[in-house]
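In: The sequence isn't on hand, but the structure is:
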């Protein structure tokens, strides 16, 4: 019986920026009021974790337990928790839904203000952590920290899901799939018979392509320097492909000429300033919408002429694909179970926690779409 007691378990810890993960024995405290302690079942390696391991994401403090895309089972609950109970199957959510702040109360917004509070500072709402290792405090990553056998997560960062859902596949719904899929459907509002272009054919890009297809786009252009990704992109709904490294002219010129300046929706799924600028430059004058999905570095700045906005272009960002996280995730898991989301296609590697550094190397080398760690 572990309820109310400190648990000792294994976790992958990053002690300093740009250092590899170290598998450690850590202590995980019981949940306090409004918190839930969960046993992680499966967790995906997302490129945001790569960026965070370098310290380039807002609020990352070291030493830290990274990971935010996972499936889990509730081990115990703190005082006042009502939406989940012991034994429930849940997905951790990097974007909370408190249902109290002005954003949560706005039906057209989803960036819960709790996200920009304690959660980007690496602590729980009371300003403390629930993790320790070798007598030292370990920080939390975006309210989740899933590269560990047990984690403590605020109730507002958890969605209860169908217990029959496959946990390995469901883990991807907690971040990558939801973010890209929703970016097309919600954030961009892709229309039927439109033309879309997607920069980066990793999990975000592929799920964006699924969203574009779901919305009825006629032409979906996949852009990547690794042509081996084109086959899977085609399965997701991509119709055209561009490898920028093979072009003799700038990609902006190529796309504008080939598609007559009529790409209504563009999506940047990489997190690089150069490709963000390309995506905005290529979206159509008059009605073009460019959505930034990839996470850029803290010091990056995007230099865009105001005249492009006057010409009718729209530039917008998205968190969690515009979904209100706790409301949407159970429904997306149902879509997974009904065969509407091809999540299994994204999982290229399955490993154990001990192999986490290998999994990160594969992602950084462009040799994996999504590696799942089964704990």
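Out: Good, I have the coordinates. Small disclaimer: the values here were computed from a predicted structure and weren't measured.
In: contacts, neighbours, all on C-alpha from now
Out: Will do.
In: Give me the three-state assignment for the residue nearest to residue 371 when sequence neighbours are not counted.
Out: Leaving aside its sequence neighbours, residue 371 sits nearest to residue 349 (CA to CA, 6 or more residues apart in numbering; 4.6 Å). Three-state assignment for residue 349 (DSSP: H, G, I helix; E, B strand; the rest coil): strand.
In: can you count the residues close to residue 349?
Out: By other CA atoms under 10 Å, the residues close to residue 349 number 15.
In: burial of the residue lying closest to residue 251 once chain neighbours are set aside, as a residue count?
Out: Of all residues not flanking residue 251 in the chain, residue 244 sits nearest, at 6.1 Å (CA to CA, 6+ apart). Residues near residue 244, counting by other CA under 10 Å, number 16.
In: wait, isn't residue 244 in contact with residue 225?
Out: Yes. Assessed by CA atoms under 8 Å, residue 244 is found in contact with residue 225 at 6.1 Å.
In: Touching, residue 170 and residue 332? I think so.
Out: No. Look at residue 170 against residue 332 with CA under 8 Å: they stay out of range, at 9.1 Å.
In: neighbour count winner among the two?
Out: Using other CA under 10 Å as the criterion, residue 170 and residue 332 rank with residue 170 on top: 30 against 20.
In: ok, and what's touching stretch 328-346?
Out: Stretch 328-346 is contacted from outside by 159-162, 165, 169-170, 172-174, 177-178, 203, 210, 232, 236, 369-370, using CA atoms under 8 Å, 6 or more residues apart in numbering.
In: can you give me the end-to-end distance of it?
Out: In stretch 328-346, first residue to last residue: 20 Å (CA to CA, to the nearest Å).
In: Counting neighbours, which bits of that stretch end up buried?
Out: Within stretch 328-346, the residues that qualify as buried are 329-330, 332-334, 336-337, 341-343, 346, counting by 16 or more other CA atoms under 10 Å.
In: cool, and stretch 134-142?
Out: Neighbour-count burial for stretch 134-142 [16+ other CA under 10 Å]: 137-142.
In: ends of it, how far apart?
Out: 23 Å.
In: starting at the chain centroid, how far to that stretch?
Out: Chain-centre distance of stretch 134-142: 22 Å, with CA atoms, centre = their mean, to the nearest Å.
In: Spit out the contact partners of residue 133.
Out: By CA under 8 Å, 6+ apart, the neighbours of residue 133 are 24-27.
In: now these: which count as buried?
Out: The buried subset of those - by 16+ other CA under 10 Å - is 25-27.
In: which residues of the stretch 51-200 of the chain fall in helices?
Out: 167-170, 176-182 (DSSP state H, counting those that start in this stretch).
In: before we move on, what about the stretch 201-350 of the chain?
Out: Using DSSP H, counting those that start in this stretch, helices in the stretch 201-350 of the chain cover 203-215, 230-236, 251-258, 273-282, 307-310, 325-337.
In: so the third one versus helix 273-282, what angle?
Out: Angle, helix 251-258 to helix 273-282, by axes from the mean of the first three to the mean of the last three CA atoms, to 10 degrees: 20 degrees.
In: Presented hereafter is structure B, for comparison with structure A:
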């Protein structure tokens, strides 16, 4: 059910018991400058800034353990059976959608897929390089393929991920450890003048600058998708930007969350993209630590926990 307020033109979702929803770590209040602008999607009510509070929008926490307050994690706190989120941080979705699949749309898939389609706006026939082939990186590959990129170069130090990357649309896979020269030089030699679009999906400052240097010296676009490491600074040659390159960041793939998530779920139901290849393990909630171990050792793409 949707209620439309004619005075401010805001659409308010009304939730009912039993609705299927996806919690949103990037909310969409519909009132702040970012929500009202077509240029961004990072709602001012987010809690993923450099100084997160771990609290609800009203400054309180709704969780306690043995009388002590427990903080909320990025407004969702989803590693639990029950959670409390603000109404701006939940998207109602098709009740027929398989939750054990579309849960990926709440973060990893949308972040990578949107980085290519929404943030970079990859064009048909373009060349792309994707640094990092985890669940988010593979979703970038899928986005580049959906956009019609003619060449998608996937980069990772774990060769075991190459087959999956090619399944998702990568045209070539390379391991930086196989070369004695910096990977941006390898990519420049492979493409002539650098790729049109590069994506850093690891979260390392070194690969962020390598990704920037690997894109076309004049009109290349490099997108930081991986979460930057805390308390680290980045240094680079400013000539990389002076010559015309564009360096961008992407949070949640540039999607306005409450608007986009139901549409992405609908697209999945219409088979416009697949999610199953991204899910390598399905584990009971009691084996959550095993899921983290699989992730750390590079043996999984995405592990889905079920109750």
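Out: Alright, I've got the coordinates. Source: prediction; values computed, not measured.
In: so of the contacts of residue 133 of the first structure, which ones are in strands?
Out: 24-27 (DSSP state E).
In: Out of these, flag the one nearest to residue 218 of the first structure.
Out: residue 24 (49.8 Å; CA to CA).
In: Settle this for me: the closest one is touching residue 65, isn't it.
Out: No. Residue 24 of the first structure is beyond contact range of residue 65, at 10.5 Å (criterion: CA under 8 Å).
In: got any residues that touch both of those two?
Out: Counting by CA under 8 Å, 6+ apart, the residues touching both residue 24 of the first structure and residue 65 are 11-13.
In: Tell me the buried residues within those.
Out: For these, buried by 16+ other CA under 10 Å: 11-13.
In: show me the contacts for the counterpart of residue 29 of the second structure in the first structure.
Out: With TM-score structural alignment as the criterion, the equivalent of residue 29 of the second structure in the first structure is residue 98. Residue 98 of the first structure sits next to 104, 112, 114, 156 when contact means CA under 8 Å, 6+ apart.
In: Mind doing that once more with 6 Å?
Out: If you count contacts by CA atoms under 6 Å, 6 or more residues apart in numbering, residue 98 of the first structure has them with residue 156.
In: cool, residue 126 of the second structure as well?
Out: Residue 126 of the second structure touches 149-150, counting by CA under 6 Å, 6+ apart.
In: what residue of the first structure matches up with it?
Out: In the first structure, residue 126 of the second structure lands on residue 194 (TM-score structural alignment).
In: again with residue 274 of the second structure
Out: Alignment note: residue 274 of the second structure maps to residue 342 in the first structure; criterion TM-score structural alignment.
In: same thing with residue 177 of the second structure?
Out: In the first structure, residue 177 of the second structure lands on residue 245 (TM-score structural alignment).
In: again with residue 160 of the second structure
Out: So residue 160 of the second structure corresponds to residue 228, using TM-score structural alignment.
In: Quick one: map residue 333 of the first structure onto the second structure.
Out: In the second structure, residue 333 of the first structure lands on residue 265 (TM-score structural alignment).
In: Please tell me which residues of the second structure stretch 142-151 of the first structure aligns onto.
Out: Counting by TM-score structural alignment, stretch 142-151 of the first structure corresponds to 74-83 in the second structure.
In: Just the buried positions in the matching stretch, please.
Out: Quick answer for stretch 74-83 of the second structure (16+ other CA under 10 Å): 74-77.
In: same check, this time on stretch 110-130 of the first structure
Out: Within stretch 110-130 of the first structure, the residues that count as buried by 16+ other CA under 10 Å are 110-115, 118-125, 129-130.
In: Give me the residues contacting that stretch.
Out: Contacts for stretch 110-130 of the first structure (CA under 6 Å, 6+ apart): 28-29, 59, 97, 103-104, 139-143, 322, 324.
In: of these, closest to residue 361 of the first structure?
Out: residue 141 (20.2 Å).
In: of all the contacts of residue 133 of the first structure, which comes closest to residue 252 of the first structure?
Out: residue 24 (47.3 Å).
In: how far away is that closest one from residue 140 of the first structure?
Out: With CA to CA as the criterion, residue 24 of the first structure and residue 140 of the first structure are 15 Å apart.
In: Next: residue 122 of the first structure.
Out: In terms of CA to CA, residue 122 of the first structure sits 4 Å off from residue 140 of the first structure.
In: Show me the strands in the stretch 51-200 of the second structure, by range?
Out: For the stretch 51-200 of the second structure, applying DSSP state E, counting those that start in this stretch gives strands covering 63-65, 68-70, 90-92, 127-131, 151-155, 172-174, 197-200.
In: if you compare these, which one is most tucked away?
Out: strand 197-200 (a mean of 31; mean count of other CA atoms under 10 Å).
In: That one vs the first structure, average distance?
Out: Compared with the first structure after fitting, strand 197-200 of the second structure deviates on average by 0.2 Å (mean CA distance after the TM-score superposition for the first structure).
In: which residues sit in contact with the residue positioned nearest the centre of the second structure?
Out: For the second structure, residue 111 is the residue whose C-alpha lies nearest the centre (CA atoms, centre = their mean; 1.9 Å). Taking CA under 6 Å, 6+ apart as the criterion, residue 111 of the second structure is in contact with 252-253.
In: Mind doing that once more with 10 Å?
Out: By CA atoms under 10 Å, 6 or more residues apart in numbering, the residues touching residue 111 of the second structure are 104-105, 118-119, 135-137, 139-140, 201, 225-226, 250-255.
In: corresponding residue for it in the first structure?
Out: Match for residue 111 of the second structure (TM-score structural alignment): residue 179.
In: same thing with residue 242 of the second structure?
Out: Checking TM-score structural alignment: residue 242 of the second structure goes with residue 310.
In: Tally up the residues packed near that match, please.
Out: 11.
In: quick one: it and residue 278 of the first structure, what's the gap?
Out: For residue 310 of the first structure relative to residue 278 of the first structure (CA to CA), the value is 18 Å.
In: residues contacting the nearest residue to residue 213 of the second structure once chain neighbours are set aside?
Out: Leaving aside its chain neighbours, residue 213 of the second structure sits nearest to residue 184 (5.8 Å; criterion: CA to CA, 6+ apart). Counting by CA under 10 Å, 6+ apart, residue 184 of the second structure touches 176, 190, 194-195, 207, 209-215.
In: Tell me which of the shared contacts of residue 24 and residue 65 of the first structure fall in strands.
Out: Judged by DSSP E, these include 11-13 as members of strands.
In: between the residues you listed, which is nearest residue 218 of the first structure?
Out: Of those, the one sitting nearest to residue 218 of the first structure (CA to CA) turns out to be residue 12, at 43.6 Å.
In: Counterpart of the closest one over in the second structure?
Out: Using TM-score structural alignment, residue 12 of the first structure lines up with nothing in the second structure.
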